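>>> could you work out the structure for the sequence below:
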Amino acid sequence: MHVFLAGATGAVGRQLVPLLHRAGHRVTAASRSEGGVAWLREQGADAVRLDVLDRGATAEAVAAAAPDAIVHQLTALADGSLAENARIRREGTRSLVDAARRAGVPRIVAQSICWAYGPGDEPADETEALDTGAPEPRATTVDGVLALELAAAELPEAVVLRYGMLHGPGTWYEPGGLIEQRLRRGELAADGAVTSFLHVTDAARAAVAALYWPSGAVNIVDDEPAPARKWVPVLARALGVAAPEPSSDRPRWARGADGGLARTAYGWRPVEGSWRTSFERLGGPRAGS
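Below is the predicted model of the structure:
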C-alpha cells in the first residue's frame, strides 16, 4: 500500500516510518522543515516539505503522491498549547480530508485521543459520547477532537485511533520534558484523575495495523489505567523530583479508557509495557551515575 504520512517527524511519526517500510508499504512523508525532509529521505521515504495549513499545497502534494491511504499524525504539542493543537486538529484535518477527496483517496487513519469522553465512573469505551458540554479550557480540546473525527468520517474508510497519553521518546514524559518541568514547578497534582497511557511505539504499531481495520473509532491504550496519585510518584522518583502530596480529587471526565475493542476485535495489544515500566526505566541512568 502507498501511504501518505502527515506528521511524519513527530513522536509517533518517527516510530511509524520504519514500521511502515518493514510492513512492505511505500511511504510519502510530509514535514514542515528542511531538516525533517532530510531525515525522512535518510529513512527511505519519499519526502515532501509541507505545511498542511496551506490547503492548496496540501491538495497538490496529495494529488502528486496519489496514495492509497493517508495516515494523519499531526499535532502541535511542543509548547503544550491546547489552542494550537486544537487548531491543527480542526484545520489540518480539514486540509487533509479535502485533499483526499479531490484526489480520490478513500482511506484515512487519524490520531485522536481517549480522554475526550464525557463524565463517568469507569473507563470509557467507544460507544460513549464525547464531552461536548465541557467548559473551557477542556472545551477547546474536545471541540478540536470532534472536528477531527467528523472530518475524517467524510471519507469512505476512516479509522480514528483514540490514543492514550503518549509516553516514550519525543514525548512530554521524557527527562527534561514538559511534565518534569511541571513537577519541578509544583504544577502537577497527584490526585484521583485517571489516565490511560500508551507508548509511542505501540501507537505507531496500531497505526500500521489500522490500515486494514474497518471504519470507526478505537481506543488504543495500555492495560493499566491509573490515577495520578499512583503514577505521579513513580515518575517523580525516576526523575529525582519530589512528588506532590496525594489526594483523591477527580474530575469526573478523568476516567481512563477501555481498550477491549482493539484487543478482541482486531487482535491488537501493547507490547512495550505499561506507563509503569517506561517511567521506572527513566531512573536507570541516574541511579547508576
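>>> make it CA atoms for all contacts and neighbour counts henceforth
Will do.
>>> surely residue 133 touches residue 139?
Yes. The pair residue 133 / residue 139 is scored as a contact, 7.4 Å apart, by CA atoms under 8 Å.
>>> higher neighbour count, those two?
Comparing residue 133 with residue 139 by other CA atoms under 10 Å, the one with more neighbours is residue 139, at 17 against 11.
>>> now the second one, please; I'll put the structures next to each other:
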Amino acid sequence: MHVFVTGASGWIGSAVIPELVAAGHRVTGLARSDASAGAVQSSGADVVRGELDDLGVLRAGADAADAVVHLGFKHDFTRFAESGRTERAVLETFIDALDGSERPLLFAAGVAGITSGRAVTENDVNPMAGPDAPRGGGEELALSSVARGVRPVALRFAPSVHGDGDHGFVWALTQIAREKGTAAYVGDGSNRWAAVYRSDAARLVRLALEATAAATPDAPAPRVVHAVAEEGVATRDIAAAIGRGLGLPVTSIAPDDAADHFGWMARFFGADLPASSTFTRERLGWAPTGPTLLDDLATDSYFAASPR
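Sure thing, here's the model as predicted:
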C-alpha cells in the first residue's frame, strides 16, 4: 500500500514509518521543516512539505494514497480549543478525500476522557462529540464516516507511550519534579495510567492498517483499537520511580493544590485512566513485548539534565 502519514517525524510517527516500510509499504510523510523532512526521508519515506493547517496539501496527500494514517496533532495545551478545531478540519478533509473509496483512515485518539468506572474497553463510546469537544470531537466524526464509504479506525493510545527519547507526559513529569524538588502524585496516588512501549504501539498501527485494508464482510475492519500494554500503573508508583531516578523525595499533593504544582499536567496526572486491550489483542493478534513503564523509568533515559 501507499500510505500517507501525518505526524511523520513525531514520537509515534517516527516509529510507525520504519514499521510500515519494513513490511513493504510505500510511505509518504508530512513534514513542516527541513529537520523533519530529513528525519522522514532517513526512515525510508517520501516527503510532502506542509502543516496540519495546509488542508489542500493534506487533501492531495490523501488523494494519492491507498490509506491515511493521521498521527499529527497540535500539542499546545494552552490553546487546546484551537488545536481541536484544527483536528476536526483535518479529519473533515481526509473524509472528503476518501469518500466512497473504502480506503482506510486511521487516526490518533486516546483513552483519556472516556470514563466507565472500570478499565475502558474498545466497545466504550467516546463521549466527546461535536466541534467544540476536546480534539474537535474527532473520534465521533471519523467513525461516522463509515456511512460514506470510508474505513475509519480510532487508534486509542495509552496516556504514556514510553521509551528512550520520550518527551511526552512522563518526561514532563520528570521536569516538574526537577523544578519543584519533589516527585509528586495527586491525593493517595491510586489513580492509574495505562501505558505502552513505543515500538509495540507502532506495530499495532501497522497491524490495524493491514487488517482494515484487507477487511471483508466475514472479517470486518476494526473500528477502535487500544494501544495499551499495561492496563494501569498507579501514579504514586510513577512518582516513586521518578523520585528514585532524580534522587528526590516523593510527596502527595492535595487535589485542590494540583493545578498550582503540576500546571497543565494536573488534569491528566490526577485522572484515573486505566484501559484494556483484550479485544485488540484477540482481533489483531497483537502481543506487546517491550519493557513496562516502570522498567523504562529504572533506566536513565528519562533523567537527562537538559530538556530534549
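>>> TM value for the aligned chains?
TM-score of the superposed chains, computed with TM-score structural alignment, normalised by the length of the first structure, equals 0.81; 276 aligned residues with a CA RMSD of 3.3 Å.
>>> in a strand, residue 170 of the first structure, correct?
No. Applying DSSP: H, G, I helix; E, B strand; the rest coil, one finds residue 170 of the first structure to be coil, outside a strand.
>>> to which residue of the second structure is it aligned?
Using TM-score structural alignment, the partner of residue 170 of the first structure in the second structure is residue 166.
>>> how close does that match get to residue 97 of the second structure?
33 Å (CA to CA, to the nearest Å).
>>> what's the straight distance from one end of stretch 1-16 of the first structure to the other?
14 Å.
>>> what ranges does the stretch 201-308 of the second structure have for its helices?
Here the stretch 201-308 of the second structure has its helices, by DSSP state H, counting those that start in this stretch, at 235-246, 258-262, 266-269, 278-284, 293-297.
>>> got a list of what the alignment partner in the first structure of residue 110 of the second structure touches?
Counting by TM-score structural alignment, residue 110 of the second structure lines up with residue 113 in the first structure. Residue 113 of the first structure makes contacts with 145, 161-165, 219, as judged by CA atoms under 8 Å, 6 or more residues apart in numbering.
>>> give me the residues contacting the helix or strand residue 146 of the first structure falls within.
For residue 146 of the first structure, the element it lies in under DSSP states H and E is helix 138-152. Helix 138-152 of the first structure is contacted from outside by 82-83, 85-87, 89-90, 93-94, 97, 108, 110, 112-113, 116, 130-134, 158-160, using CA under 8 Å, 6+ apart.
>>> kindly report the same for stretch 256-269 of the second structure.
Outside stretch 256-269 of the second structure, the residues that touch it by CA under 8 Å, 6+ apart are 77-78, 169, 173, 176, 180, 185-186, 235, 253, 270.
>>> among those residues, who's most crowded?
Ranking the contacts of stretch 256-269 of the second structure using other CA under 10 Å puts residue 185 first, with 29 neighbours.
>>> what helix or strand does that residue sit in?
Element membership of residue 185 of the second structure, judged by DSSP H and E, is strand 183-186.
>>> moving C-terminal of that strand, what's the next helix or strand?
In N-to-C order, the element after strand 183-186 of the second structure by DSSP H and E is strand 192-197.
>>> that next one versus helix 235-246: what angle between them?
60 degrees (axes from the mean of the first three to the mean of the last three CA atoms, to 10 degrees).
>>> give me the neighbour count for the counterpart of residue 41 of the second structure in the first structure.
Using TM-score structural alignment, the partner of residue 41 of the second structure in the first structure is residue 41. By other CA under 10 Å, the residues close to residue 41 of the first structure number 14.
>>> surely residue 41 of the first structure is in a helix?
Yes. Counting by three-state DSSP, residue 41 of the first structure is located in a helix.
>>> might one say that it is in contact with residue 48?
No. Assessed by CA under 8 Å, residue 41 of the first structure is found out of contact with residue 48, at 9.3 Å.
>>> okay, now residue 129 of the first structure: neighbour count?
12.
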